[in-house]
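In: Sequence first, predicted coordinates after that:
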Amino acid sequence: AQVITQAAAGQESEYLTRLLGGGAPAPPTALRAAMRGDCHMHSDWSDGGSPPLEMALAARDLGHEWVALTDHSPRLTVASGLSADRLRAQLELIGELNATLAPFRILSGIEVDILENGSLDQTDELLGQLDMVVASVHSKLRMPSVPMTARMIAAIRNPHTDVLGHCTGRIIVGRGRPQSEFDAEAVFTACREHGVALEVNCRPERQDPPDDLLRLAVEIGCLFAVDTDAHAPGQLDWLDGGCARAEQFGIGPDRVINTRGTPGGRR
């Protein structure tokens, strides 16, 4: 919108000026400088637009040491979620790509649906093989607070869960989508107690969790994962904005799992 406004006024876009080298880029924040990877991205194996290699190369070009490939699980058919057989095939591909990309590494992962009863939408056998499990609610987002809280806590207690993804499910652009209702204090306390990182989702239409819940999570003592949830290579640099937002709430590198060498890392 800013680009269009400036163009309509006969001005040169500030964004275009930066692209052409007319302005020096801002130095990275302390948190962004400490980041070593991204825990949540998608490829064309589910609802992303680019193959895993293209996404990995884009992440490497940003200076990442690793990136987690977290395509959707089977129940999310609208996003071409991966069946067990397709996930096994993807694991083989990741092994082949890592052999050529080393020392850069693609972490094997999944964004697994949290089902209505709090179970995870993939077999324990496969989840146990993955480096990164992002558990997210994608269905029945309007459940009453009490069952939604129980649902989320059950997923957090699952030993395979590493990250609680976009916890409220809200969308803040276009027609939007209101946030899910749950006992945030109970959910975030469970995250802290079970070592599950709360995702700070960098997507502009999500910015999830909202400010008040992010402040609460900081006070409770949660760990965090600042993730782009990228579906295309150009979205991986949304990490900059996510880091800046996290720092506004006092979240430092010691509380963000992306600053680690290989978070998860069960394989």
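Out: Sure, I can see it.

In: CA only for contacts and neighbour counts going forward, please
Out: Noted.

In: Quick check: buried residues in stretch 152-163?
Out: By neighbour count on 16 or more other Cα atoms under 10 Å, the buried set for stretch 152-163 is Met152, Ile153, Ala154, Ala155, Ile156, Arg157, Asn158, His160, Thr161, Asp162, Val163.

In: For the first one, list the residues it contacts.
Out: Going by Cα atoms under 8 Å, 6 or more residues apart in numbering, Met152 touches Ile114, Gly118, Val187.

In: Double-check that it belongs to a helix.
Out: Yes: assigned with DSSP: H, G, I helix; E, B strand; the rest coil, Met152 falls within a helix.

In: need the helices for the stretch 101-250 of the chain, in chain order.
Out: According to DSSP state H, counting those that start in this stretch, the stretch 101-250 of the chain carries its helices in the segments 124-127, 145-157, 184-194, 211-220, 239-248.

In: Below is structure B, check it against A:
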Amino acid sequence: MDAPAALEEIARLLEQELANPFKAKAFRRALAVVESLSADEVAAKLADGSLKRTPGIGDTTYEVIAEASAGAVPAYLADLREKAGVGAARTGLHALLRADLHCHSEWSDGTTSIAAMAHAAAAAGLEYFALTDHSPSLRVANGLTAERLASQLEIVEALNASGELGVRILPGIEVDILEDGSLDQTPEMLDRLDVVVASVHSKLRSPGEAMTERMLRAVADPHTNVLGHCTGRLVRGSRGTRPQSEFDAEAVFAACAANGVAVEINSRPEREDPPDELIALALGAGCLFSIDSDGHAPGHYAFLRLGAARAETAGIPSERIVTTWPVDDLLAWSRRNR
């Protein structure tokens, strides 16, 4: 073990357990410091004690660096590994997942770079993932204007061309479903993307009839591939709880089935969205599904295990889960109307 690997793994495991985000950020700050130094420089700073006084290094991160630099697994990391069950093999439906179609980076409200999310996706055993940062109306999440999205597409193309990621990035977006049901990005930009996840983020307590019409229009848009966290509920977590939105689920899922739009099984533990009864309803309606992490940090790919378990309990056949498909099959489906 070396110090950068230890710091990265600790940050990822803290993100996975939804610890206070400042903890993971502290380890990522320390990682940036260590990565800016050679191994000899780190060793020298450990020897003369100056590493403790280096900006970005705290008491805990210093101990981790010292233990890892000596070749040992740091005690802090060992405890996290034991708690997280690190080393457990992917089984069942989880083992069949090739992709995650809903992930965020620091371009919107994620915590790390696109490359960091890509490396973590590869480490999680994925073959490809869709980068789906937010759209412009979600200002609180630093949503991407058409101009910023165009710049992001250039970076994604360069990262894919580098051949150094171990995973393929599909250009995408989590686009807001606006109050009138339109999608919050220009059609020209949506045409350039491989994956469009459409989600409601505002006016979640709208009357059921209005919410139903809003969602039906979004599902009918030929750009929409996935209906994200359809009820908007929160069942636990630091943001508190939030009841699910009211809408005619039968009508919305019938429209998803008719338009080939996948219903997302959002794997975030604070969402568990849709609830079990709506998953059953969507299954009966003939819908496709997408098991996604809605990851905002590298450690969040671990949430896919939770979504896969829910899908397995619901009896969803793997062939109806688009995130089990080979990438060419996925793209033939996602880009069929572009």
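Out: Received it, and whenever you're ready, just let me know what you need. Because the structure is predicted, anything quoted here is derived from the model rather than measured.

In: So after superposing, what's the score?
Out: The TM-score (TM-score structural alignment, normalised by the length of the first structure) is 0.90; 254 aligned residues with a Cα RMSD of 2.1 Å.

In: Out of the contacts of Met152 of the first structure, which is nearest to Gly23 of the first structure?
Out: Val187 (43.4 Å; Cα to Cα).

In: Which residue is the nearest non-sequential neighbour of that closest one?
Out: In this structure, Val187 of the first structure finds its nearest non-sequential neighbour in Ile153, 5.9 Å apart by Cα to Cα, 6 or more residues apart in numbering.

In: that older thread, looking at neighbours, which among the contacts of Met152 of the first structure is most surrounded?
Out: Ile114 (26 neighbours; other Cα atoms under 10 Å).

In: Mind putting the helices of the stretch 101-250 of the first structure into CSV with distance to Val67 of the first structure?
Out: As requested, these are exported to CSV (distance: least, Cα to Cα, whole Å):
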stretch, distance to Val67 of the first structure
helix 124-127, 18
helix 145-157, 22
helix 184-194, 22
helix 211-220, 24
helix 239-248, 12
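
In: Indicate which one of those helices is closest to Tyr15 of the first structure.
Out: That would be helix 239-248 among those, by Cα to Cα, at 15.1 Å.

In: mean deviation (superposed) between that closest one and the second structure, please.
Out: Comparison of helix 239-248 of the first structure with the second structure after fitting gives an average deviation of 0.7 Å (mean Cα distance after the TM-score superposition for the first structure).

In: What angle do helix 211-220 and that helix make with each other?
Out: Interaxial angle, helix 239-248 of the first structure versus helix 211-220 (axes from the mean of the first three to the mean of the last three Cα atoms, to 10 degrees): 60 degrees.

In: What lies in contact with helix 239-248 of the first structure?
Out: Pro28, Thr29, Leu31, Arg32, Val200, Asn201, Cys202, Val226, Asp227, Thr228, Gly252.

In: now the strands: where do they sit in the first structure?
Out: Ranges of strands in the first structure, per DSSP state E, are 37-41, 66-69, 105-113, 132-136, 163-164, 197-201, 224-227.

In: need those strands in a markdown table with distance to Asn98 of the first structure, can you?
Out: Below are the strands of the first structure laid out as a markdown table (distance: least, Cα to Cα, whole Å):
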| stretch | distance to Asn98 of the first structure |
| --- | --- |
| strand 37-41 | 15 |
| strand 66-69 | 10 |
| strand 105-113 | 6 |
| strand 132-136 | 16 |
| strand 163-164 | 23 |
| strand 197-201 | 25 |
| strand 224-227 | 21 |
